[in-house]
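>>> sequence? don't have it. structure:
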């Protein structure tokens, strides 16, 4: 490519040089230039002798004029060659710059890039596309204490998530993806591409990435309370999640999904909504995470989009026919809503070779007001207004309808949940605190 770029320049230089040579003036009278070229030779022509005798200064004048022309031509040639050299060097430098930029334009070709300027300050570039920076591997290794087992926050399909302390004031979560082949590479690039463009309070922030050998690393903001899955099905069994907090989590997740479906251009289908991908910060604000399987609207029917998802959350039409729309995310959201409501896992073993989904088990009871209170998670049973419980159950039933056209848009879900969440938690519900009991009147005796 470099040679092709320079060929026209060399052609131009050669043409210029040839033109200058051809423009060189020939001697005016051959007999006059003879003595100049060979001082020892004698003029043999009578005419020459006569001219020399008639005008003895003429020969020296013509020789000096000819030498001046030679000097001017030489200077012009030097100037032209210098300009040509400068042009060639400039174009060569530009070519090197373009090559360097093309190598650094995407994570796939970068081994590990860029120090963290000012301890992650350079990564906090809100609102800019492509604002996620590369992070050097040794910084990640040191922050996770060489990926110490005690720093593991959780495990996924392709690797572990580690707690990483980059300095005393900044702690993050590092997801490590190892040796997953093309699937890992594709999901890694997809996540970096999408989360570098998305900024929303209910979508987890990607702070940086690193490529080191066969390993891929994603650095996220730390979510101190883990995932909805660990809160509901972990050691605490949901004890930290009150009714109002659960409704806040559902509302936050719906807001994140609405942003993906309605405000991204093109719209984004998450494709892997589940309780383990809804993370909770120190105030139980919920944020959607794990965008490795996400697709933009219009790309979901391409042949290279293979069937993916998690058992129990995958919509029937996607599982059976491969039909993927935003209503597939709504179905998965409905399953998460049932988890929050009942405290049960999306799929539970009934026998060694038999499983039952939460949708199949709960559907008959969700529509029966006499049975509904009995299937609510015991941690929150009898702690909510029954009218609110019926409304949440109705939303969940609509979300998990087998026919996609019967499911609501996530915007409709959002409007239904907002009045059930207290104002202090991001909704519009005004909770009236019960009046404290009146002090008994002091005794007269």
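Thanks, I have the structure now. Small disclaimer: the values here were computed from a predicted structure and weren't measured.
>>> hey, let's count contacts and neighbours off CA atoms from now on
Will do.
>>> so where does the spatially closest residue to residue 219 that is not a sequence neighbour fall, helix or strand?
Residue nearest to residue 219 in three dimensions, not counting chain neighbours: residue 174, with 4.5 Å by C-alpha to C-alpha, 6 or more residues apart in numbering. Here residue 174, judged by DSSP states H and E, is contained in strand 170-178.
>>> neighbouring contacts of that strand?
119, 140, 158-166, 184, 214-223 (C-alpha atoms under 8 Å, 6 or more residues apart in numbering).
>>> List the ones among these that fall in helices.
The members of those that map onto helices under DSSP state H are 140, 184.
>>> Just the buried residues of the contacts of strand 170-178.
140, 159-166, 184, 216-223 (16 or more other C-alpha atoms under 10 Å).
>>> Okay, one more to line up with it:
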């Protein structure tokens, strides 16, 4: 009997130890720390496997320019979402190396899993077959503790310092206006001892969710590492670490720890009160200035559309988290003329049109929410873009798209039929495009056959006309900033329509150049000056157009392209190399070989390479591009394109141009043309 009781106790203690060690991922072990899902697996060499490889390539490539990035690869059931985050003050070089290592380790530790995450020493990498962007996830938090324990005489002082440091770090990470959701603090808690703390959230997380994640991480640290001099908490959505040594190369802001905690609380309270007073004052000033631009209309206050067009009320002042409320108030109850040209569609009508957003009507999943097919009561077929309620960035882009596209009318721009704002629901209603997006047809081995050469030329011309309208012919100079194959929709006649104006911007002046601290867009289509310096202009769109043109004529994606025989790691470098060897025709998509005119193909390759020149000044304008496509400019010779931007892996023997200038007769059989502006 006694033996049985002792055995039961031993088994219970073993089970308890196993559970606790599993929770802490066996505390003190070295990275990496993988967390693999057991729900579903993929087969080797499957479409999902191919999408995952493309995703890793995209993430690894972006880690050479950014310390956080999220994207997806593949289509429909084979789509995979992924992100990475590099910790703290990690350099770009270390970040890039860490993501490359993580891409290999995650496959080794979680083979054939459709969902996994891995934490390395300096970064984390995560992927899933379901969209987890902007979603808080604290399941499976991993903890690691410093093996050194706090000495009893120092315990009280250490705990006070830890509370102060983590509290300040979380506050700065969550509420500081900088977009990286990161903070690092240090405080001297003894004469010769300093505590260092660092917190960070993934860049797609909302502020409130970031705060929740970090508070839970603090609780995890308190539970697992209460007597330890240091701890790390790895979460899917955030990261926390504290130590009694500088573990991040001096990137810590020093804060003061007073003798009495009560004094510190008084100062915090005073700072909070003063900050709140300043915030209220600034808000009041903003409201007063905005009110001066408001006019009375039928007993209701309205911001005039004319003021927005003339930029007396800049779009960036409207496209904020409350921008959808502006739309609701100013256009739902607008005058009859405004309602006729741009109707507000009520939520009940959209529910009826989409069968309450039935899964059977889902067309796909966009970056900020799903898209549904529907039919209005008058028989009009529509596509409804439903923005995710948890996406702050999506709210801004929702408002931006409505206000921009409201006055843009062109046959090669997708038509926005209306919008709806109702509680948490934010919906955009477009004309339905029965042939979907260009990437679906272009990069599918069977569907690409319907895109013969004449159809591809027609699509290129249509896209160019739409971009020319945005840059030069509309009332406003518009930079799209996210021109890519998936944002080109095809109507019933396979005619192209440019879509998704959520990231578009109005620019002023003849140069049309602006800058930003927040990069938006898609890797593989970004111009170098935008990716590296945040500078964007009409020439940034020209770069994207050049990438898209080369993709259309070759049937190959720029992102994820690799040719071992030519040592080329992008479509741009491969095209430029073949151009220099006089073998540009080898780029031709085999599915158009019978219908393609070689001279027309060579001209398109040349035009694509000119559009992706590293120096923005060397790229043609959209008007020059249209002239080249139509064959209406005369010149004696064609200037040879230089090495394009982001042309990795090309050997030095091709550094110099090695073919003679080609005449326009060689390309088109007519007069000559010079591509430079």
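Ah, there it is. This is a predicted model, so every value here is computed, not measured.
>>> related to what we said a few turns ago, what residue in structure 2 is paired with the residue nearest to residue 219 of structure 1?
In structure 2, the position corresponding to residue 174 of structure 1 is occupied by residue 384, as judged by TM-score structural alignment.
>>> For burial, what's the neighbour tally of its match?
One way to gauge burial is a neighbour count; for residue 384 of structure 2, by other C-alpha atoms under 10 Å, it gives 28.
>>> Repeat that for residue 622 of structure 2.
Residue 622 of structure 2 is surrounded by 24 other residues when neighbours are defined as other C-alpha under 10 Å.
>>> Equivalent analysis for the one 5 residues further on, please.
Residue crowding around residue 627 of structure 2 was assessed by other C-alpha under 10 Å; the count is 15.
>>> Please name the nearest non-neighbouring residue to residue 603 of structure 2.
Computed as C-alpha to C-alpha, 6+ apart, the closest residue to residue 603 of structure 2 that is not its neighbour in sequence is residue 667, at 5.5 Å.
>>> which ones are touching that neighbour?
599, 600, 602, 603.
>>> Name the member of those with the most neighbours.
Taking other C-alpha under 10 Å to define a neighbour, the member of the contacts of residue 667 of structure 2 with the most is residue 602, carrying 21 neighbours.
>>> any idea which element that one lies in?
If you go by DSSP H and E, residue 602 of structure 2 is part of helix 598-611.
>>> average distance between that helix and structure 1?
Between helix 598-611 of structure 2 and its aligned stretch in structure 1, the superposed structures give an average distance of 0.9 Å (mean C-alpha distance after the TM-score superposition for structure 1).
>>> quick one: that helix aligns where in structure 1?
Going by TM-score structural alignment: helix 598-611 of structure 2 matches residues 386-399.
>>> Repeat that for stretch 210-230 of structure 2.
Mapped onto structure 1 using TM-score structural alignment, stretch 210-230 of structure 2 covers no residues at all.
>>> And the residue nearest to residue 219 of structure 1, how close does it get to residue 415 of structure 1?
Counting by C-alpha to C-alpha, to the nearest Å, the gap from residue 174 of structure 1 to residue 415 of structure 1 is 35 Å.
>>> Next, residue 210 of structure 1: secondary structure please.
Residue 210 of structure 1 carries the three-state label strand when classified by DSSP: H, G, I helix; E, B strand; the rest coil.
>>> Give the equivalent position in structure 2 for it.
So, by TM-score structural alignment, residue 210 of structure 1 is matched to residue 420.
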